[in-house]
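Engineer: Sequence first, predicted coordinates after that:
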Amino acid sequence: MSEPRPTPPPRWRLTVAQTGAIVVGFLTGAAGVVAGHADVVVMGLPLLALAAWAWDRRPRAADELQATDASLAAPAGAVLTADRTASDRGIGYRVRFDTAPGIEAVQLRILELGVRPRVHMLAAAPSRPIDVRGRVPAPHSGPQRIVSVDWRQVADGAALITDVSAPIGVDRTLAPAFTPIAALPLPLRLTGLTGSHDSSRPGDGGDFHDIDRFRPGDRLRRIDWKATARLARDPSELYVRRTRAQADATIFIVLDSADDLGENVDTWAVFDPTESGTTSLDIARSAASAIAAGYVRQGDRVALADLAVPGRTARPGAGSRHLDRVLRAIAATDASGATRLTRRPPLVTPGSGVFLLSTFLDDHPAASALQFAAAGHRVIAIDVLPPANLGALTPSRRIAHRLLMMDRENRLAALRRGGVDVLPWGLTVDDPERDAALLALARPRHPSLAVSR
C-alpha cells in the first residue's frame, strides 16, 4: 500500500442564487443612484449584505483528503472501500463521509462500472458521519473500475457550495471462472527429459517400446527371458524389453487483447459493460486459465504471451507458484486497442505447442497462427468470439456484420487448410462438446505421442 497523498482543500463559491442576488443588488443600487432615488438604493443593499454575510460565514477549516490504492480517508472527507472478491450478488462497496463543522449537506455522485451514476443529497452533521452502501454487479472478469465517487459540499443554507471534487475510485481485478481441461493436446515434439507423457525415445517409466538385443548400459532387470528363449540364435544373446522415456511438453498461450467484443453487437462501437453480455476477453481469460491449469497440473511447462502487447509475457515454467503467476497475468489482461502495426508474434520455444486465442476479425492473428504452424509448432486456434445478438442493429449494420462474419469464416477456413486446428470455446465453463473436441485433438497423431493415462 502506498503512502497517503494529500489533496488540495475544496474551494468555496456562491451558488447561482447568491450570485444572482449580488447582480440584482448592484443593478438596483446603480439604478437608484442614476435616478436619484435613495429608497431604490436601499432596496438593493439587503441582497448585497446577505451575500457578504454568507461569504464571511463560509467554513474556514480546510478539508485534507488522503488517498491510498484501495481506499481514501480523511478527518473531513470521503472513505471509499469495496469487497476484495465478487460474490453471486456482485461486489459490495461503502462510502463514508466525515463532514467538517459548518457543512450542512453533501451531494455524492456514485458511478458504478462507469455507466450507472447515482446522485445522493444527504444532510450532514459533524457528530454523525454519512454512510452509503451499495452493491455493483460483476458481469465481467479482468481489471475494471468498480465504483467511482465524487462530491461537493453545501453550507450556509445552500448559499455556498464547493466545486466538484476529484473523483476517487476502487479498481479490482476479477479472476475468471474456469475448469482445468482434462484432455491435453500435445505438441508434435516433446523436448523435456522428465514428465508424464511418453516420448519417442527409449527409456524408463513409459509404455512398451520394443524388444531388442542386450547392449552395454541396459539394466539386467530388463532382460525378457521368454523373448530370449524364442529369439536367441546364440547362447550369449540376450534380449531386453525396452519402454518409452517420459517427457513433458512446453505450451505457449498467446492471447490477442486488441479488442473486447460482447454478445450485443450494438455495443461493439461504444463498450457498455452492463449491456454487452459476455465478451470475447471474458471467454479468452476463462479459456487461457483452463488451458494453463490443465497443463501445469499435468507437470508440463506453460508460457503466456500477448499478441497485441509485447511486454505482457510469462516465460515457460511449471509448478503451482508459476501457475499462480500465469493466472494473475491472465486475469489482469485487458483490451489494449492495439493496431496491426504494433502487434508482433512472440518468440516461441522450438517444439512447443501454441494455443492462440482471438476473435480472428482481422488478418494479423490468423497470419501469426500460420506463421507458428510453418515454423513446425502444433497450433490450436481458440475462437473466443461470443454468439452475436443482432436485435438492436439497423438493417445496414446487419449487412455490415454479415460481411464481417463472411470474411472471418474465410479466415478460419484458411487456418484449417494451413494445418491449424480451430476450436470454438463457447460461453459456459463446462461444455461437453468442447471437451469432446479437446479429447479428439488429444489423440496422438503419431504412435510416439501416445499419452499415458
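Structural biologist: Sure thing, it's come through.
Engineer: going forward, measure contacts between C-alpha atoms and count neighbours the same way
Structural biologist: Will do.
Engineer: all strands of the stretch 151-300 of the chain, in order?
Structural biologist: Counting by DSSP state E, counting those that start in this stretch, the stretch 151-300 of the chain forms strands over residues 160-162, 168-174, 197-213, 239-247, 250-255, given from the N-terminal end onward.
Engineer: and those, which is most packed in?
Structural biologist: Most buried of the strands of the stretch 151-300 of the chain, by mean neighbour count (mean count of other C-alpha atoms under 10 Å): strand 250-255, with a mean of 27.
Engineer: Check which helices and strands it sits against.
Structural biologist: With contacts defined as 3 or more C-alpha pairs under 8 Å, 6 or more residues apart in numbering; DSSP states H and E, the secondary structure elements packing on strand 250-255 are helix 280-297, strand 301-306, strand 313-317, strand 353-358.
Engineer: Go again with 7 Å.
Structural biologist: When contacts are defined as 3 or more C-alpha pairs under 7 Å, 6 or more residues apart in numbering; DSSP states H and E, strand 250-255 packs onto strand 301-306, strand 353-358.
Engineer: In CSV, list these along with mean neighbour count and distance to Ile91.
Structural biologist: CSV is the format used below for the helices and strands packed on strand 250-255 (neighbours: other C-alpha atoms under 10 Å; distance: least, C-alpha to C-alpha, whole Å):
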stretch, mean neighbour count, distance to Ile91
strand 301-306, 25, 28
strand 353-358, 28, 28
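Engineer: Let's have these in TSV, adding distance to Leu438.
Structural biologist: Formatted as TSV, the entries for the helices and strands packed on strand 250-255 read as follows, by distance: least, C-alpha to C-alpha, whole Å:
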stretch	distance to Leu438
strand 301-306	18
strand 353-358	12
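Engineer: Tell me who's in contact with the residue positioned nearest the centre of the chain.
Structural biologist: Per C-alpha atoms, centre = their mean, the C-alpha nearest to the average position across the chain is that of Gly142, at 2.2 Å. When the contact criterion is C-alpha atoms under 7 Å, 6 or more residues apart in numbering, the partners of Gly142 are 173-175, 331-334.
Engineer: want to compare, so here's the second one:
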Amino acid sequence: MPEWRPQRMVTRRLGTWEPTAAHQRAIVLGAAGAIVAVIGRRADLLVIVAPLVVAALWGHLARPRSEVTGTARLGDTTFREGSVTGVRVTIEPSPPEVHGIVTLAQAPWVERKPSSGVVELEDGAATLGVRSTRWGRRRVGTVGIALVSTWGAFRVGPVDLPDLASATLPVPAAFDASAPTPHPRGIVGLNRSNRPGSGSEFNTIRRFHPGDRLRRIHWPVSMRTGTLHVTSTFTDEDAHVFLLVDCFSDLGPREGIDGHPTSLDVTVRAAGAISEHFLRSNDRLTLRTVGAAEVPTLGVGSGTNHLRRVLDTLAAISPATENRDTGDRAIRGVDPNALCLVLSPLIDPTMVGLAHTLAARGMTVVVVDTFPDHLVTDTTDVYQSLAWRMRLLSRDSEVHALRLRGVPVVPWRGPGSLDQVLRDIARRASAPRMARR
C-alpha cells in the first residue's frame, strides 16, 4: 500500500471552450428569423431577431481563445480538530469578462464555509473555508470549476480537480500531573533523583571541593565558618513512558469535536494529552497501537518534535482494521524500567491480556480506562441498555482481576487522573524490599 502523503496543491487543465446551448440556439433562431424576414419581407420579424443576432455575434467575437488551468491550494495540510483553513482556487490565465463558480463537495467530518460550498470567482480567484471536526487523515472534498464567457456563449466545465488531502491532529485533552514519574534513569529530565549531582532541587550544604562551580558558593555559611561552602543538589533525571493504545473498537456515535466523544476519541485525545505532559517534562516516550493497520512505527524520543510525531501517528489510526492483532509485536522490546500506560475502554479481551502480560514481566503497569460514561447513561433502548449491563458486568470482573494482580485501573478524568496512582507507585518503588543473600 503506498505511503499516505498530504496533498496541498492540485492542478488540472479545464479543457477547451465549447459553445453553450444558449449560444447555439441564438445562432439558429437568429439565422432562421433573418432568412424568413428577408423572404417574407417582414421587417418586424427582422427587428425581433436582431437582438439574438447581435448577442450571438458579440459572444462569438469575445470568446476566450486560450486554454485555462485551474489550481486549488489548501492553506494548511495539518491542523487540529475544530481549526479552520482555506481552499484557494485560481484560474490561469484569467480571461476578461469571464464568470465562474467554484464548488466544494461535502466530505465526512468536514464543514464548508459557506455551508452550500459554492462561491463565485472574482478576478480569477475564490476562497472557501474548511473546518475539520474530527481527527484523522481524510480528503477535504472535490473542487469543481465551471466558467462561462460573455453573454454565456462559451463555457468550460464543470471540471473536477483531484482531491486535496489533509491530516487532522487530535486536540489533546486537558491533563496535568503533579506526581513524579517512577523509575527515572536519564540525565536530562525534570524528575528528582536520589543521587546528588547537577540539578535544581536542593540537597545540602557542604565544603567546597575542586571542580565545584563558583555560583554554588553559599556565602553566609562560608563567612561564618571561615571556609568555603557550596550548596549541593539532586540530579535531574528523565523517565521512559510507554503508551499502549487500544484501536480495536470505536464505541458510540461519531459526532466529532462538537458532540459526544466515542471511546476511540477519548483514547486518542487522552494519549495526546499524556504524551504532551511527559514530553514537555523532557521524559522519553514510546507509542504503540494494537488493532489498527498501516500505523507507522514510532520509536523512543523526547521533545516537541517527538510530540508532533506522536500526534501524526494518532491521526493515522483506523479502528478495527487489524482484528487478528494479538499485541505481541507491540509489547516486544519494551524497557523493563518503563512506566507502561495502557489506554483502553477494556471492551476487547486482548488489551486485558496484554496488561496481564506486562505485569507478569515485572513492569510498572497502569491501565487508563477510557470508556465514555454517556454510552450507558444516554441509552433509551431497553434492549441496548440490558446488553450494556451484561457486558459491563463481565468488564467489572476483568477489572477486578487486574487489580488483584496489582495493576491499578484508573478512569480517565482529565487533569489529576494519574496523580494518586503515580504517587503510590513512586512510594512503592522507594520502599525497602527483601532480597536473597
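Structural biologist: Sure, I can see it. Owing to the predicted nature of the structure, the values given are computational and were not obtained by experimental measurement.
Engineer: Of the helices and strands packed on strand 250-255 of the first structure, which is nearest Ala61 of the first structure?
Structural biologist: In terms of C-alpha to C-alpha, the element of these nearest to Ala61 of the first structure is strand 301-306, at 50.5 Å.
Engineer: against the second structure, where does the closest one fall?
Structural biologist: Under the alignment (TM-score structural alignment), strand 301-306 of the first structure falls on residues 284-289 in the second structure.
Engineer: Can you pull out the residues in contact with the lengthiest helix in the first structure?
Structural biologist: In terms of residue count, the longest helix belonging to the first structure (DSSP state H) is helix 395-417. The list of residues contacting helix 395-417 of the first structure from outside it, by C-alpha under 7 Å, 6+ apart, reads 360-361, 366, 370, 422.
Engineer: Tabulate those residues in TSV, adding columns for secondary structure.
Structural biologist: Output for those, formatted as TSV (DSSP: H, G, I helix; E, B strand; the rest coil):
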residue	secondary structure
Phe360	coil
Leu361	coil
Ala366	helix
Leu370	helix
Val422	strand
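Engineer: Show me which pair in these is furthest apart.
Structural biologist: Leu361 and Leu370 (15.3 Å).
Engineer: quick one: which of those two has more around it?
Structural biologist: Counted by other C-alpha atoms under 10 Å, Leu361 of the first structure and Leu370 do not tie: Leu370 has more neighbours, with 21 against 17.
Engineer: list the contacts for the corresponding residue of the second structure for that one?
Structural biologist: Alignment of Leu370 of the first structure against the second structure is given by TM-score structural alignment, with His356 as its counterpart. Residues in contact with His356 of the second structure, defined by C-alpha under 7 Å, 6+ apart, are Leu402.
Engineer: mind checking how far His356 of the second structure is from Ile425 of the second structure?
Structural biologist: If you measure His356 of the second structure against Ile425 of the second structure using C-alpha to C-alpha, to the nearest Å, the figure is 17 Å.
Engineer: Tell me how far stretch 242-257 of the second structure lies from the chain's centre.
Structural biologist: Stretch 242-257 of the second structure has its average C-alpha position 13 Å from the chain's average C-alpha position, going by C-alpha atoms, centre = their mean, to the nearest Å.
Engineer: and if you look at stretch 177-188 of the second structure?
Structural biologist: Centre to centre, stretch against its chain (C-alpha atoms, centre = their mean), the figure for stretch 177-188 of the second structure is 28 Å.
Engineer: For it, which outside residues touch it?
Structural biologist: Stretch 177-188 of the second structure is contacted from outside by 191, 236-239, 282, 337, 339, 415-416, 418-419, 422-423, 425-426, using C-alpha under 7 Å, 6+ apart.
Engineer: Same question for stretch 279-292 of the second structure.
Structural biologist: Where contact means C-alpha under 7 Å, 6+ apart, the residues beyond stretch 279-292 of the second structure that reach it are 188-190, 238-248, 298-304, 307, 317-323, 325, 327, 330.
Engineer: Same question for stretch 11-26 of the first structure.
Structural biologist: So stretch 11-26 of the first structure is contacted by 44-45, 47-48, 51, 159-163 (C-alpha under 7 Å, 6+ apart).
Engineer: hmm, 6 Å instead?
Structural biologist: The list of residues contacting stretch 11-26 of the first structure from outside it, by C-alpha atoms under 6 Å, 6 or more residues apart in numbering, reads 44, 47-48, 159-162.
Engineer: Just give me the closest of the residues you listed to Lys226 of the first structure.
Structural biologist: Closest approach to Lys226 of the first structure among the contacts of stretch 11-26 of the first structure (C-alpha to C-alpha): Thr162, at 95.8 Å.
Engineer: With that, I have no additional questions.
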